[in-house]
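1. give me the fold of what follows.
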Amino acid sequence: MKLSARLLALVLFASLAACSSVPYKNIDRFPNIVGGDKVRADDILVKKVVLILGTTQMGGRGYCTGVMIDKDVVLTAAHCINSAIKKYYVIPHIDMSPESGFDRVTHSIPVTNWILHEEYLDDGNKHFNDVALLKLEKAVPEDYVPVPLYDGKAKLSEQEVTLAGYGRTSETSIDASYLRSTTKSLKNVLVNYKGEKGAMYLTEGEIRGACEGDSGGPVFYKVNGEYQLAGVISTTFGPDAMTYCHGIVKAMYVPDYIPWIEKNKPRLNH
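-> Now for the predicted structure:
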């Protein structure tokens, strides 16, 4: 009861969707995930997680995180798709800093189509059915490996979950745009909490969690030592406007969306 009461109390306080935008001059100064470590270049996560970049008519930029579920299909959060955005690009690159050799023109893949969940809802405090599919103009590099979707039944081989993204490390950070990851104990994961189908809550977020820019990023389970996608990061909750990245992370529980994903992937080609 103590955990449930605490979760409810935090949900009723300030929250912020984990998507972010930055001015053009700061395009190479994105911040990263809370309490995480930089993902090594040889880590398998590098070949599964991508940055989603949006550009506006006036030259502004917005970004989110996404997960490759096919060679040319990305699963992300629905709230990452914004009517103010003119074009979207997917960037399969671990490091967007100037020192890395990253070039936005050569490393970006245009998004040609997208589908948002038809029952996506932003009520101003929480997001529901916050999932979207993106179709790429071409496949990601051959060494990228699409992530299997967790079916909700397979036995887990580890008692930790892994989060990854290109978002902030804190509410006020300005870090280089580098993919980071962190882990949380499975015991702190609540699925379909209080009957909310399609949702998973990751509690105990004071030290490790997600922040702006991590929207659409993965919550991975491990099955037989293999990463499988169990959640899509949606929203973060904190007790006030200064600590919203150090509270609870809400994600969309992937097993509940597999039928929707399978139904809509073919529609991306139309």
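2. from here on, contacts and neighbour counts on C-alpha atoms
-> Fine.
3. what about the residue nearest the centre of the chain, distance to Ser97?
-> Most central in the chain under Cα atoms, centre = their mean is Gly217, positioned 1.7 Å from the mean C-alpha point. Shown here: Gly217 relative to Ser97, a distance of 19 Å by Cα to Cα, to the nearest Å.
4. give me the contacts around stretch 138-158.
-> 47-48, 67-72, 92, 109-110, 221-225, 227-230, 254-255, 258 (Cα atoms under 8 Å, 6 or more residues apart in numbering).
5. mind listing what Ile69 touches?
-> 75, 146-149.
6. make sure I have this right: it is in a strand.
-> Yes - per DSSP: H, G, I helix; E, B strand; the rest coil, Ile69 lies within a strand segment.
7. distance of it relative to Ser83?
-> 24 Å.
8. what segments of the stretch 151-270 of the chain are strands?
-> Here the stretch 151-270 of the chain has its strands, by DSSP state E, counting those that start in this stretch, at 160-165, 180-185, 189-191, 199-202, 218-223, 226-237, 248-253.
9. one step back: can you say which of the contacts of stretch 138-158 are buried?
-> Buried residues within the contacts of stretch 138-158, counting neighbours by 16 or more other Cα atoms under 10 Å: 47-48, 67-72, 92, 109-110, 221-222, 227-230, 254-255.
10. in the chain, which spans are helices?
-> Here the chain has its helices, by DSSP state H, at 2-11, 104-107, 258-264.
11. second input sequence below; structure requested for side-by-side comparison:
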Amino acid sequence: MSAWRGGRSALRRPARRAAVCGQSVISPRIVGGNPAPEGAWPWQVSFMENNKPICGGSLINEKWVVSAAHCFTKGYEQYDVLLGAYQLSIPPSSLVVTTVQQVISHPNYNNIDGSPGDIALVELKAPLDLNDYILPVCLPDSSAQFSMDTSCWVTGWGQVKDGEALPPPQTLQELEVPLIDQDTCNSLFNSAPAPDLPQNPVLDDMICAGYPEGGKDACHGDSGGPLVCRCDAGWTLAGVVSWGEGCAEPKHPGVYTLVPYYANWISDNVPNISFVAYIGDQTCDLLHARQMLLC
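-> Down below sits the predicted model:
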């Protein structure tokens, strides 16, 4: 990480952009756990410790990131925060490395896998200059309901298989996943029970995404990263990578913290944050800061 900081001044910075959420200069084109096009996911954040990706996150404005509470149970002083990254082994000109000012974890999180409240707000040390490679994702308001036939995307630098790290040059991975409703997801988990999981482990503040047959999923190191769905106002943060039983196991889809469930909590803690309201299937209107009402 120190090498990136030392070489940063020699790299050409991309042109600044206004803070419009959910916009990407490049659309995703590859399905199935493949390298993402550079710049496709400009809100993607990596929390690094000793040059290793520990967790992901999603930029929501110039100074705040949404991630998972379980990423910060041991503190945050040890983390470097990467934005504008693509290949972790080859720092691009868009790369910005910063640190954490504070972390606000939801009070319901109890430091147990599968706990409710696995969401955290991370304040960065200083506001960022936004550009084509560093942009915020849109936040859904508390009324948002995502259609279960919606295909969404999960991204990160986590393991490619359980116990197998992403190989160099550590290119950001993307995977298109269908959403799964709570009842169906609980039925899947109950049909292949794990000894450390209760009955119906998927709670009201969670959403599932993935494939019942397994084979494709988020994995270790992707925690805290984005699950985004497209609407006409832009890409919207539906979920935060939270927990799962192994990686890509059959009948054990990925479980994500449901972001609309915590919209009011986010609004209470992040100054002047804006949301989008879902009016219909994949249709949403941008709401001004703290308005939380349908247009």
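12. ok, back up a step: out of the contacts of Ile69 of structure 1, which are inside strands?
-> Residues from these lying in strands, with DSSP state E as the criterion: Leu75.
13. restricted to buried residues, select the contacts of Ile69 of structure 1 in PyMOL.
-> Buried residues within these, by 16+ other Cα under 10 Å, are selected in PyMOL with:
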select buried, resi 75+146+147+149
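14. can you name the two of the contacts of Ile69 of structure 1 that sit furthest apart?
-> Spanning the widest gap among these are Leu75 and Pro148, at 11.6 Å by Cα to Cα.
15. hmm, back to that, okay, the strands of the stretch 151-270 of structure 1 in a markdown table with distance to Val39 of structure 1 next?
-> Converted to a markdown table, those look like this (distance: least, Cα to Cα, whole Å):
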| stretch | distance to Val39 of structure 1 |
| --- | --- |
| strand 160-165 | 9 |
| strand 180-185 | 5 |
| strand 189-191 | 23 |
| strand 199-202 | 21 |
| strand 218-223 | 14 |
| strand 226-237 | 15 |
| strand 248-253 | 20 |
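16. between these, which gets nearest to His117 of structure 1?
-> Comparing the strands of the stretch 151-270 of structure 1 by Cα to Cα, strand 248-253 comes nearest, at 11.6 Å.
17. that closest one against structure 2, how far on average?
-> For strand 248-253 of structure 1, the mean distance to aligned residues of structure 2 following superposition is 0.8 Å (mean Cα distance after the TM-score superposition for structure 1).
18. packing partners of that strand?
-> helix 2-11, strand 199-202, strand 226-237 (3 or more Cα pairs under 8 Å, 6 or more residues apart in numbering; DSSP states H and E).
19. reformat those as JSON lines; add distance to Val140 of structure 1.
-> JSON lines is the format used below for those (distance: least, Cα to Cα, whole Å):
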{"stretch": "helix 2-11", "distance to Val140 of structure 1": "37"}
{"stretch": "strand 199-202", "distance to Val140 of structure 1": "29"}
{"stretch": "strand 226-237", "distance to Val140 of structure 1": "18"}
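20. if you compare those, which one is most tucked away?
-> strand 226-237 (a mean of 27; mean count of other Cα atoms under 10 Å).
21. of all the helices of structure 1, which lies closest to Asp42 of structure 1?
-> Once those are compared by Cα to Cα, helix 104-107 is nearest, at 18.4 Å.
22. hmm, who's touching the closest one?
-> So helix 104-107 of structure 1 is contacted by 91-93 (Cα under 8 Å, 6+ apart).
23. of all the helices and strands packed on strand 248-253 of structure 1, which lies closest to His127 of structure 1?
-> Closest among these, using Cα to Cα: strand 226-237, at 7.0 Å.
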